[in-house]
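Sequence and computational prediction follow.
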Amino acid sequence: MSDLDIYSYIGFIGTACIIGAYAYLTYVDKPNPFILHGTNLIGAALLTVSLMVHTNWPSLVLEGFWAAIAVFGIIKALRSRSKRDKSVA
């Protein structure tokens, strides 16, 4: 087995982010969408960095979709917050 390089460690941190976000979603009754989707987006970005060096095409495609879903979730949360702010004002 070869030694792990910096890109492998970056990938492990990305994996930890995605697993952490899923655990957060599971354990918290009302998860903050910015924490949830932001953590997923950071995880996908870090895994993408790793996968650009240690290319695994199916995983790279998966991270692209994972990031897109996270961005959509953040946009949805921003719109929801904007609507909520307008209704309060």
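Everything's here; your move.

switch to C-alpha atoms for all contacts and neighbour counts from now on
OK.

Next up, the contacts around the residue of the chain most remote from its centre.
Largest separation from the mean C-alpha position in the chain: residue 89, at 32.2 Å (C-alpha atoms, centre = their mean). By C-alpha atoms under 8 Å, 6 or more residues apart in numbering, no residues touch residue 89.

try this one next to it:
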Amino acid sequence: MDIVFEVIGWVGTVLLIAAYFLLSIGRIPNGRAYQLFNLFGAIGLLINGAVHGAWPSVILNIVWSGIGIFSLIQLARKQRVTPTETPSADSATI
């Protein structure tokens, strides 16, 4: 069973590094994909840290997960509130 928690930790590490790298080179924006990578990466490291008793890492990844969840909620609210664009009277041709 120990190998499962090691794999979870390594997958979390890869997700966090991939998110940062992809954002840094402009392949993904700071949006839903980036926040999901961060959230699941932090959860993986949180689980691994808890199994190994690495409590500073666990606390860090609880906070990191919270930031990811908060950001995803903000993005969802922003998408719901933003109305679809409608042509204005100024842009109509006669």
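The structure has been received and is ready for your questions. Remember, predicted model here, so these are calculated numbers, not experimental data.

buried sites along stretch 17-29 of structure 2?
Within stretch 17-29 of structure 2, the residues that count as buried by 16 or more other C-alpha atoms under 10 Å are 18, 19, 20, 23.

Residue 7 of structure 2 pairs with which position in structure 1?
For residue 7 of structure 2, the aligned residue in structure 1 is residue 9 (criterion: TM-score structural alignment).

Packing partners of the one helix or strand its match maps to?
Taking DSSP states H and E as the definition, one finds residue 9 of structure 1 inside helix 6-27. If contacts are counted by 3 or more C-alpha pairs under 8 Å, 6 or more residues apart in numbering; DSSP states H and E, helix 6-27 of structure 1 sits against helix 33-53.

quick one, the helix or strand that the helix it packs on is followed by and helix 33-53 angle?
Following helix 33-53 of structure 1 in sequence order, the next helix or strand is helix 57-88 (DSSP H and E). Helix 57-88 of structure 1 runs at 160 degrees relative to helix 33-53, counting by axes from the mean of the first three to the mean of the last three C-alpha atoms, to 10 degrees.

where's helix 57-88 of structure 1 relative to the chain centroid, distance-wise?
10 Å (C-alpha atoms, centre = their mean, to the nearest Å).

Great, nothing more from me.
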